[in-house]
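Student: Here is the input, now give the coordinates:
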Amino acid sequence: MKLKISESHVARWREDLHKAGRREIGGVLFGEQIAEGEFRLIEATRQRFGGGGAVRFHRRGRPAKKQIEALHAAHGHRPERFNYLGEWHSHPNAPAIPSARDEATMHQLLADQAGAVNFLVLVIVRLSKESVLELSAATYLASGHRLPCRIVIDALSADPPSFDSSEHEL
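Tutor: Here you go, the predicted structure:
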């Protein structure tokens, strides 16, 4: 699987990570399928209230669901093209790789979907001491397997119209 992420999304993550300091932050990923196994990140929302401590990010389910529904509405309810891709969060105090808890959470999110989706992506972001953005991505399958997800920073693509997550409490 390949996930294209615009430079502006990278810049927003970098800014949010600076503001969050040593506290974990995160949100949901919403994307567009542009080819078989290839997706473009449309929106990486940010949970605004609660959820983050120094070593753990707790996703608030109901607000995340509302946000996903709002993103579907904003993109014409065309899930075959625009859909929830998964989750992202930061690891300010650990490497930008999924922890055992992250893995268990992704498998549980897939189980909670009851077959509605057959994969979810997890992106982990982190700022190095030099303020370089480090990121990794993995694809979790409903079968229980985990596959690599290649990230491509796309300098040429224009971001789609922004979704104002402040209108939808997280």
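Student: Going by C-alpha atoms from here, please, whenever you check contacts or count neighbours.
Tutor: Noted.
Student: Settle this for me: residue 51 is touching residue 64, isn't it.
Tutor: No: using C-alpha atoms under 8 Å, residue 51 is not in contact with residue 64, being 11.7 Å away.
Student: more crowded one of those two?
Tutor: residue 64 (20 against 17; other C-alpha atoms under 10 Å).
Student: hmm, what's the outermost residue in this protein?
Tutor: residue 130 (23.3 Å; C-alpha atoms, centre = their mean).
Student: would you say it is within a helix?
Tutor: No: under DSSP: H, G, I helix; E, B strand; the rest coil, residue 130 sits outside any helix and is assigned coil.
Student: Distance-wise, check it relative to residue 15.
Tutor: According to C-alpha to C-alpha, to the nearest Å, residue 130 stands 14 Å off from residue 15.
Student: One more sequence to fold, the one below, so I can look at both together:
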Amino acid sequence: MTDTVPASIIVATSVVDTIAHEAQASRDGTETGGILLGTTEGNSLVIRHAGGPGRHATRRATFFQRDLNHAQALGDQAFERDRSVWVGEWHTHLAAPAVPSSRDIATYQKLLADPELDFDFFVAIILADPTNNWTQPQTATWFITPSETRVIITNGHT
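Tutor: Next up is the predicted model:
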């Protein structure tokens, strides 16, 4: 992907809108999510696109797995449009805080270790709403490298 770690992450308004809309599906009591696509510009990572789960996603109360074919199609379209590539994922937690679970961290580390994917870092946006109304969920953006997992934005604040 890139040889440097970005100094900042910029999230497009359309990404925030897509995630907010798609997260409403968690009102049914299951997690949902999708991929994040973007480009590196100078010292910044610009997240330009967010996808939904896809028709064949696995959605459970404590687990989400995206529809791989859907994610690939979104990735192909974004690359054609503006050279955006897969930079991370977003997903919901129903009752847990907006913190990566041990399963989440294991998944991110597995992706980072895959030489075919060529990730230097991974971005995860997690939304959690124990009230299940999904109008103002807790949100956190996480930056993951092989050696660290750290929050960079919580509910819009660094």
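Student: TM-score of the superposed pair?
Tutor: Here the TM-score for the pair of chains, by TM-score structural alignment, normalised by the length of structure 2, is 0.76; 146 aligned residues with a C-alpha RMSD of 2.5 Å.
Student: before we move on, back to that, how close does the residue farthest from the centre of structure 1 get to residue 18 of structure 1?
Tutor: From residue 130 of structure 1 across to residue 18 of structure 1, the span is 12 Å (C-alpha to C-alpha).
Student: hey, where'd the helices end up in structure 2?
Tutor: Using DSSP state H, the helices of structure 2 run over 13-23, 68-82, 102-113.
Student: got the ones you listed as a markdown table, with distance to residue 124 of structure 2 columns?
Tutor: Listed next are the helices of structure 2 as a markdown table, based on distance: least, C-alpha to C-alpha, whole Å:
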| stretch | distance to residue 124 of structure 2 |
| --- | --- |
| helix 13-23 | 12 |
| helix 68-82 | 15 |
| helix 102-113 | 9 |
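Student: Alignment lookup: residue 43 of structure 1 to structure 2.
Tutor: When structure 2 is aligned by TM-score structural alignment, residue 43 of structure 1 is paired with residue 49.
Student: for that match, what are its contacts?
Tutor: 12, 14-15, 36-38, 78 (C-alpha atoms under 8 Å, 6 or more residues apart in numbering).
Student: again, 10 Å this time
Tutor: Applying C-alpha atoms under 10 Å, 6 or more residues apart in numbering, we find residue 49 of structure 2 in contact with 11-16, 18-19, 35-39, 74-75, 78, 84-86.
Student: now swap in residue 60 of structure 2 and tell me
Tutor: Contacts of residue 60 of structure 2 by C-alpha under 10 Å, 6+ apart are 26, 28-32.
Student: now, which of these sits nearest residue 67 of structure 2?
Tutor: Closest to residue 67 of structure 2 out of the contacts of residue 60 of structure 2 is residue 32 (10.8 Å), distances taken as C-alpha to C-alpha.
Student: And for the alignment partner in structure 1 of that closest one, the neighbour number?
Tutor: Aligning on TM-score structural alignment places residue 32 of structure 2 opposite residue 25 in structure 1. Residues near residue 25 of structure 1, counting by other C-alpha under 10 Å, number 29.
Student: And residue 156 of structure 2, by the same measure?
Tutor: Residue 156 of structure 2: 10 surrounding residues under other C-alpha under 10 Å.
Student: Next one: it from residue 64 of structure 2, what distance?
Tutor: In terms of C-alpha to C-alpha, residue 156 of structure 2 sits 24 Å off from residue 64 of structure 2.
Student: Perfect, that will be all.
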